[in-house]
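>>> when you get a sec, could you give me coordinates for this:
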Amino acid sequence: MSDAPTRPYEALLLLSFGGPEGPEDVVPFLENVTRGRGIPRERLAEVGQHYFRFGGVSPINAQNRVLLDALRKDLAEQGIDLPVYWGNRNWAPYLVDTLRELAADGHRRVLVLATSAYANYSGCRQYRENLAAALTQLREEGAPGAAGLRLDKLRHFYNHPGFVRPMVDHTLAALAELPEGVRDGARLAFTTHSIPSALADTSGAPGDPARGRPGGAYVAQHLETARLVAEAVAEATGVAGRPWELVYQSRSGSPQTPWLEPDIGDHLAAVHAAGAPAVVMVPIGFVSDHMEVVYDLDTQAKEQAEALGLPVSRARTVGADPRFAAAVRDLVLERAASARGERPERCALGALGPSHDLCPTDCCPAARSALPAAAGEDWKDQP
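As a prediction, the model looks like this:
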């Protein structure tokens, strides 16, 4: 075993959203998610009904444990001695506790894999704000080793082959689940989390080729992933010109605030009315089959499709696919080589190229905050 390929990094942190693991966790978890918004507990209990429908357990933590094992297995099989830790934004294991453990174990320079592939506030900058807040807390506590802890977030991986190719195979498998008579005419609905239009417009960073104009990287990157998957599916099936769209799900904001549309439910109704024979839902915006996938797609969307008489199937997410674990290793080695002053190959499919390593100070701002954001920069001076 050798740590040489990963120098100067000493550990990898898997950073995720977190989720409840029992009925008693649901409301406290939602309080963490909505902290600072003044939402009463009784309202949170209403919002949490879809968790209670599944016994109060979100699949996300279990799936992160599987991904954690896959990352460790892949690194070990390649002879790479890099310990992998796991911390969450909203539930145990909490990020601050994991960073305390990392520092106590003697690690000082750490790579961070956030379980979000695209540029946007909640999937990138907010995680960087969480990292900065946790570091500040540990340093104010005087936690051993915290003063020297540096965290570098891995780049966006939406167009890495290890993320795209598993989704191609999963889409083909979902097509095969449809009745043979509608399979060739089935449309592809690529789904992702809807976000406020204002945050979508400010996503991305100066110099990021995904922008093409100020902001807009969130939608542009999803469209690129969808195109890459759709073209590979067309080649594999021999069905050219299969219609596909990028649609949205899981909206949770005020009805007065513009969010990205169309919603998956509205889309299913529209394509059914237009005569579509079937739809395959492909959740490209999610790394794992967590609650927003199993409830919003497998439950709500499928129930709506059944009521319409529209055949649908749903492609699995990337999850702990060995190709995705290998892609993470690739990103780790790439970033380590860059940190050593080398010029590694940066793997990416399509026209947009690999994303940036360091996010500029004005990258993906939030409408309601301007907090310090860690991940490679001198974050103390960040707005």
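
>>> please make it C-alpha for all contacts and neighbour counts, starting now.
OK.

>>> which SS class is the residue nearest the centre of the chain?
Closest to where the C-alpha atoms of the chain average out (Cα atoms, centre = their mean) is residue 116, at 2.0 Å. Here residue 116 is recorded as coil under DSSP: H, G, I helix; E, B strand; the rest coil.

>>> for it, what are its contacts?
Taking Cα atoms under 8 Å, 6 or more residues apart in numbering as the criterion, residue 116 is in contact with 123-124, 156, 285-287.

>>> of those, closest to residue 71?
residue 287 (13.9 Å; Cα to Cα).

>>> contacts only, for the closest one.
When contacts are counted by Cα under 8 Å, 6+ apart, residue 287 touches 115-117, 317-319.

>>> identify each buried residue in the lengthiest helix in the chain, please.
Residue-count comparison of every helix in the chain, with assignments taken from DSSP state H, identifies helix 217-237 as the longest. In terms of neighbour count (16 or more other Cα atoms under 10 Å), helix 217-237 has its buried residues at 217-230, 232-233.

>>> leaving out chain neighbours, which residue sits closest to residue 251?
Across the structure, with Cα to Cα, 6 or more residues apart in numbering as the measure, the residue nearest residue 251 apart from its sequence neighbours is residue 194 (5.4 Å).

>>> the one you found reaches residue 258, doesn't it?
No - taking Cα atoms under 8 Å as the definition, residue 194 is not a contact partner of residue 258, at 10.2 Å.

>>> looking at these two, which one has more neighbours?
Set side by side, residue 194 and residue 258 show more neighbours around residue 194, with 20 against 12, by other Cα atoms under 10 Å.

>>> run through the helices of the stretch 151-300 of the chain in chain order.
Counting by DSSP state H, counting those that start in this stretch, the segments of the stretch 151-300 of the chain that form helices are 161-177, 180-183, 197-201, 217-237, 264-273, 291-294.

>>> no wait, the stretch 1-150 of the chain
Listed in chain order, the helices of the stretch 1-150 of the chain (DSSP H, counting those that start in this stretch) span 26-33, 41-47, 49-52, 60-77, 95-104, 126-141.

>>> how about residues contacting the shortest one?
Counting by Cα under 8 Å, 6+ apart, the neighbours of helix 49-52 from elsewhere in the structure are 23, 26, 57-58, 291, 295.

>>> now the second one, please; I'll put the structures next to each other:
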Amino acid sequence: MRPYDAFLLISFGGPEGEDEVIPFLENVTRGRNIPRERLAEVGEHYFRFGGVSPINQQCRDLIAAITTDFAESGIDLPIYWGNRFWAPMLQDTLARMHKDGVRRVLAVPTSAYCNWSSRTAYVEDIARARAALGEDAPDVDLVRPFYDHPGFVEPLVDHTRAALEALTDEQREGARLLFSAHSIPTAMAEAGGGPELGFGSQGPYGDQLAEVARLVVERLDRDHPYELVYQSRSGPPSQPWLEPDVNDRIEELAAEGVPAVVVVPHGFVSDHMEVKFDLDVEARETAERLGMGYQRALSPGTHPAFVAMVTDLVREYTGAADSQCLAALPRCAECTCDR
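Presented below is the predicted three-dimensional model:
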């Protein structure tokens, strides 16, 4: 048994007004020498939506759903929320937890996969926040990557099926499923473990993404051709990033005569700004310009199975339930959890 005093949801954070957009982006890019004009360019994505990122409200909605599920499941843990880059900041939340007498914390990130930005960066941010509080800071256990938990896969299956049904019969017959995730530098993708640990050339991140796509498709009512694409690249052109880009691939598929695409944002937990802009705006515009049918599946969000997954993870880490994993991939070097 590993007793905990509290549950903590850790997310990315986002602005909730136009005056917060640039300061938020400065937090995200601090120390990376990003030109001011590039921040302004990215800021336009947020200004298009009134300067409000959906992610904070999505966290509030998820916390409300988790609170209900905890109560129904007999889990008596207070729930806290801290962000990496915008209020409520993780360090402030840990300080409040310390003041409340919390000593042992189980944390779930809004990131399902294993790579530096979606796993190690969270671990490092937790360490910095604890160091700032000193020796009496609460201990924090971060749950394992949950990309292959049934509670993550099942919502993607339901939402992919709904997106396919939204196409016309003719479009559905020849549609291509594009499973989309955030691109990262290839060096970062490979850093979590290469062939010597049992992973392919794109490292554990690429292998995990490919495995989730396979798990989703095998659970659909019929076979559909599918492939993995990437989005949201932000590095310099000289730096190799994971490819193909979703827009480039849509262009190629249109030239091949594919009548429609369904984009499944399986690399994400919720429909935050990179989903709303990169897929609902840019990718949709690309498909429509080429005369292709286009549908975008929802991310897990507050799907009941995803909410129940959080409860299952708490049970797993308190010794009340076994680990649920659909995949048989090896443990990546970034991951310190038991598989």
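
>>> what's the closest of the contacts of residue 287 of structure 1 to residue 141 of structure 1?
Compare each of the contacts of residue 287 of structure 1 with residue 141 of structure 1 using Cα to Cα and the shortest gap goes to residue 115, at 27.9 Å.

>>> residue in structure 2 matching the closest one?
The criterion is TM-score structural alignment: under it, residue 115 of structure 1 has residue 110 as its aligned partner in structure 2.

>>> so what's the residue nearest to that match when sequence neighbours are not counted up against?
Computed as Cα to Cα, 6+ apart, the closest residue to residue 110 of structure 2 that is not its neighbour in sequence is residue 11, at 5.2 Å. Taking Cα under 8 Å, 6+ apart, we find residue 11 of structure 2 in contact with 59, 81-84, 109-111.

>>> distance-wise, check residue 11 of structure 2 relative to residue 264 of structure 2.
Relative to residue 264 of structure 2, residue 11 of structure 2 is positioned 21 Å away (Cα to Cα, to the nearest Å).

>>> tell me the contacts of residue 305 of structure 2?
Under the criterion of Cα under 8 Å, 6+ apart, the contact partners of residue 305 of structure 2 comprise 150-152, 154-155.

>>> cool, and residue 284 of structure 1?
Residue 284 of structure 1 is in contact with 167, 190-192, 222, 225-226, 317, counting by Cα under 8 Å, 6+ apart.

>>> that one pairs with which position in structure 2?
Residue-level alignment of residue 284 of structure 1 against structure 2, with TM-score structural alignment as criterion, gives residue 266.

>>> how close does its match get to residue 182 of structure 2?
With the distance defined as Cα to Cα, residue 266 of structure 2 ends up 10 Å from residue 182 of structure 2.

>>> again with residue 3 of structure 2
Counting by Cα to Cα, the gap from residue 3 of structure 2 to residue 182 of structure 2 is 35 Å.

>>> same thing with residue 138 of structure 2?
The gap separating residue 138 of structure 2 from residue 182 of structure 2 is 32 Å, by Cα to Cα.

>>> among the contacts of residue 305 of structure 2, who's most crowded?
residue 152 (25 neighbours).

>>> could you find the closest non-adjacent residue to it?
Nearest to residue 152 of structure 2 is residue 306, by Cα to Cα, 6+ apart, at 5.6 Å.

>>> so where is stretch 44-54 of structure 2 in structure 1?
Using TM-score structural alignment, stretch 44-54 of structure 2 lines up with residues 49-59 of structure 1.

>>> show me what counts as buried in the matching stretch.
For stretch 49-59 of structure 1, burial by neighbour count (16+ other Cα under 10 Å) applies to 50-52, 56-59.

>>> closest to residue 138 of structure 1 out of the helices of the stretch 151-300 of structure 1?
Residue 138 of structure 1 lies closest to helix 197-201 among the helices of the stretch 151-300 of structure 1, at 29.9 Å (Cα to Cα).

>>> what residues does that closest one touch?
120-121, 214-219, 258-260, 364-367.

>>> what is the nearest of the contacts of residue 305 of structure 2 to residue 28 of structure 2?
For residue 28 of structure 2, the closest of the contacts of residue 305 of structure 2 turns out to be residue 152, at 26.4 Å, with distances computed as Cα to Cα.

>>> ok, the residue mapped onto the closest one from structure 1 - contacts?
Using TM-score structural alignment to pair residues, one finds that residue 152 of structure 2 aligns to residue 163 in structure 1. By Cα under 8 Å, 6+ apart, the contact list for residue 163 of structure 1 reads 157, 318, 323-324, 327.

>>> residue 163 of structure 1 and residue 215 of structure 1: what is the separation?
Counting by Cα to Cα, the gap between residue 163 of structure 1 and residue 215 of structure 1 amounts to 23 Å.

>>> tell me, how many residues neighbour residue 308 of structure 1?
13.

>>> now which residue in structure 2 aligns to it?
Residue 308 of structure 1 maps onto residue 290 in structure 2 when the alignment is built from TM-score structural alignment.

>>> picking up where we left off before, check the gap between the match of residue 152 of structure 2 and residue 68 of structure 1 for me.
From residue 163 of structure 1 to residue 68 of structure 1 the distance is 16 Å (Cα to Cα).

>>> for residue 182 of structure 1, same thing?
In this structure, residue 182 of structure 1 and residue 68 of structure 1 are separated by 38 Å, where distance is defined by Cα to Cα.

>>> more neighbours, those two?
In this comparison of residue 182 of structure 1 against residue 68, neighbours counted by other Cα under 10 Å, the higher total goes to residue 68 at 18 against 15.
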